[in-house]
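**Student:** Fold the following.
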Amino acid sequence: MSTIILPDQRPDGRRGFEIVLSSAVTGGTSALVEAKVDGAMSGPPLHTHPESEETYFVVSGTLLLYIDGEVTELGPSGLAHITRGSQHTWATPVGAGAHFLTLHTPGGYENYHPTALQAERDKGAPLTQEDLFQLAKGFDWELAGEAPLRMTPLGVLVPAGQADKAAEHAVAQEEAAAAASGTVPA
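**Tutor:** Predicted coordinates for the structure are as follows:
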């Protein structure tokens, strides 16, 4: 069955992520998520999808991807296909946000986003990291390793609790370097 989905027909997004095409529409074969995120953002903890594959396509900006030990910078029109079971995460560099699409095959993972949004609304507060991990397990998402790691805007994996502080430090360093050179940071 062919389907047309207009932007105002999408479900509510969460933290810059919107479902463009739900697996409910494709009979479970695939799903497409659109993301618009700021620069100097550490993405999700290092994880795997045991039963699905994920393809990233950068529309604009820059996305740093960590896939099975290798960090790659993707710019506009860059694509990365991640096979099931591969350890991966992402971040955006300082000064460069990203607009990207993720295609999940088969679909199903995309339902994590509205489920987490509803859980936050029900709780009346943000979910804890452990709450999010438990919720994500029901959507083909598994933490890679014993302790959660996130990637900094400099492409380095650090303990998850240190990633946001590392991002703030990277921004401050860039601003200081720009001030010292008399230039404006990107």
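**Student:** Please make it C-alpha for all contacts and neighbour counts, starting now.
**Tutor:** Fine.
**Student:** Against which helices or strands is the longest helix along the chain packed?
**Tutor:** When the chain is parsed with DSSP state H, its longest helix is helix 160-181. Applying 3 or more CA pairs under 8 Å, 6 or more residues apart in numbering; DSSP states H and E, one finds that helix 160-181 contacts strand 149-151.
**Student:** Contacts for the strand it packs on next, please.
**Tutor:** 42-46, 66, 89-91, 157-160, 163 (CA atoms under 8 Å, 6 or more residues apart in numbering).
**Student:** Could you export those residues as CSV, including secondary structure and neighbour count?
**Tutor:** Listed next are the contacts of strand 149-151 as CSV, based on DSSP: H, G, I helix; E, B strand; the rest coil; neighbours: other CA atoms under 10 Å:
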residue, secondary structure, neighbour count
S42, strand, 27
G43, coil, 20
P44, coil, 16
P45, coil, 25
L46, coil, 25
Y66, strand, 22
T89, strand, 23
W90, strand, 25
A91, strand, 29
L157, strand, 22
V158, strand, 17
P159, strand, 13
A160, helix, 20
A163, helix, 22
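**Student:** Could you also give me the structure for this next sequence, so I can compare it with the first?
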Amino acid sequence: MAIPGSIFTVLADQDRFERPVTFLNGQFNTKVSGTDTGGALCMIDTVRTRRGGPPLHFHYEQDELFFVQEGDFRFLIGEELFELGPGDFIFGPRRIPHAFANLSETGRLMIAFQPAGTMEAFFAAGLRDPNSEAFRELSRAHGMEVVGPPLAL
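**Tutor:** Okay, here's the model as predicted:
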């Protein structure tokens, strides 16, 4: 169990707790857990091994922050479409519908949630079909609402 305020390192391509998760189209490595920050923040390094991404959704109580590390990504936040590459950042405010898609064969995206909420448990569920009713139910259970399909490539 992490102790809030502790100093720690997480090496490249490693998970904070040595439990990487496979979710949707890639591997998710927790870098900063909500347990590290008293629930204030979690950060997850996602290595996307296929094109695509999650369905259009919004978070009731969390802002979502995205930093593109590798590859090219398309983002829809609200009604605005963005094409971002390595080094680019975009902020997704809570309650604003958003989706993104990896446009490359592989891509890497650092995602942060503020506050952390239960996002780590959401990803640990390991669902891979974003069009399923199970995905919608899991999303609701973790403070999100799916409001549309994944972005077209």
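**Student:** Any idea what the TM-score is?
**Tutor:** The TM-score (TM-score structural alignment, normalised by the length of structure 2) is 0.82; 141 aligned residues with a CA RMSD of 2.2 Å.
**Student:** So which bit of structure 2 is the longest helix of structure 1 matched to?
**Tutor:** Using TM-score structural alignment, helix 160-181 of structure 1 corresponds to no residues of structure 2.
**Student:** same question, stretch 52-61 of structure 1
**Tutor:** Counting by TM-score structural alignment, stretch 52-61 of structure 1 falls onto residues 62-71 of structure 2.
**Student:** What residues sit buried inside that stretch?
**Tutor:** 62-71 (16 or more other CA atoms under 10 Å).
**Student:** Quick one: neighbours of the aligned partner of E70 of structure 1 in structure 2, just the number.
**Tutor:** In structure 2, E70 of structure 1 lines up with E80, judged by TM-score structural alignment. Using other CA atoms under 10 Å, the number of residues around E80 of structure 2 comes to 8.
**Student:** Please report how far E80 of structure 2 lies from E18 of structure 2.
**Tutor:** 37 Å (CA to CA, to the nearest Å).
**Student:** Likewise for A125 of structure 2?
**Tutor:** For A125 of structure 2, the distance to E18 of structure 2 - CA to CA - is 16 Å.
**Student:** what does G5 of structure 2 give?
**Tutor:** Distance from G5 of structure 2 to E18 of structure 2, counting by CA to CA: 20 Å.
**Student:** Where in structure 1 does the helix ranked longest in structure 2 fall?
**Tutor:** The single longest helix within structure 2, with elements called by DSSP H, is helix 133-141. Per TM-score structural alignment, the counterpart of helix 133-141 of structure 2 in structure 1 is residues 130-138.
**Student:** Give me the contacts around that stretch.
**Tutor:** Looking at what lies outside stretch 130-138 of structure 1 - CA under 8 Å, 6+ apart - the contacts are 112, 116, 142-143.
**Student:** make it 7 Å
**Tutor:** Here stretch 130-138 of structure 1 makes contact (CA atoms under 7 Å, 6 or more residues apart in numbering) with Y112.
**Student:** go on, stretch 59-78 of structure 2?
**Tutor:** Residues contacting stretch 59-78 of structure 2 (CA under 7 Å, 6+ apart): 81-104, 106-115, 143-145.
**Student:** on that earlier part again, now the longest helix of structure 2: buried residues?
**Tutor:** For helix 133-141 of structure 2, a neighbour-count test (16+ other CA under 10 Å) marks 135-136, 138-139 as buried.
**Student:** Ok, stretch 31-50 of structure 1 next?
**Tutor:** Within stretch 31-50 of structure 1, the residues that count as buried by 16+ other CA under 10 Å are 31-49.
**Student:** list the contacts for the closest residue to A96 of structure 1 other than its chain neighbours?
**Tutor:** The shortest distance from A96 of structure 1 to any non-neighbouring residue, by CA to CA, 6 or more residues apart in numbering, is to G39 (4.5 Å). By CA under 7 Å, 6+ apart, the residues touching G39 of structure 1 are 92-97.
**Student:** how does it look with 10 Å?
**Tutor:** By CA atoms under 10 Å, 6 or more residues apart in numbering, the residues touching G39 of structure 1 are 61-63, 91-98, 153, 167, 171, 186.
**Student:** No more questions from me, cheers.
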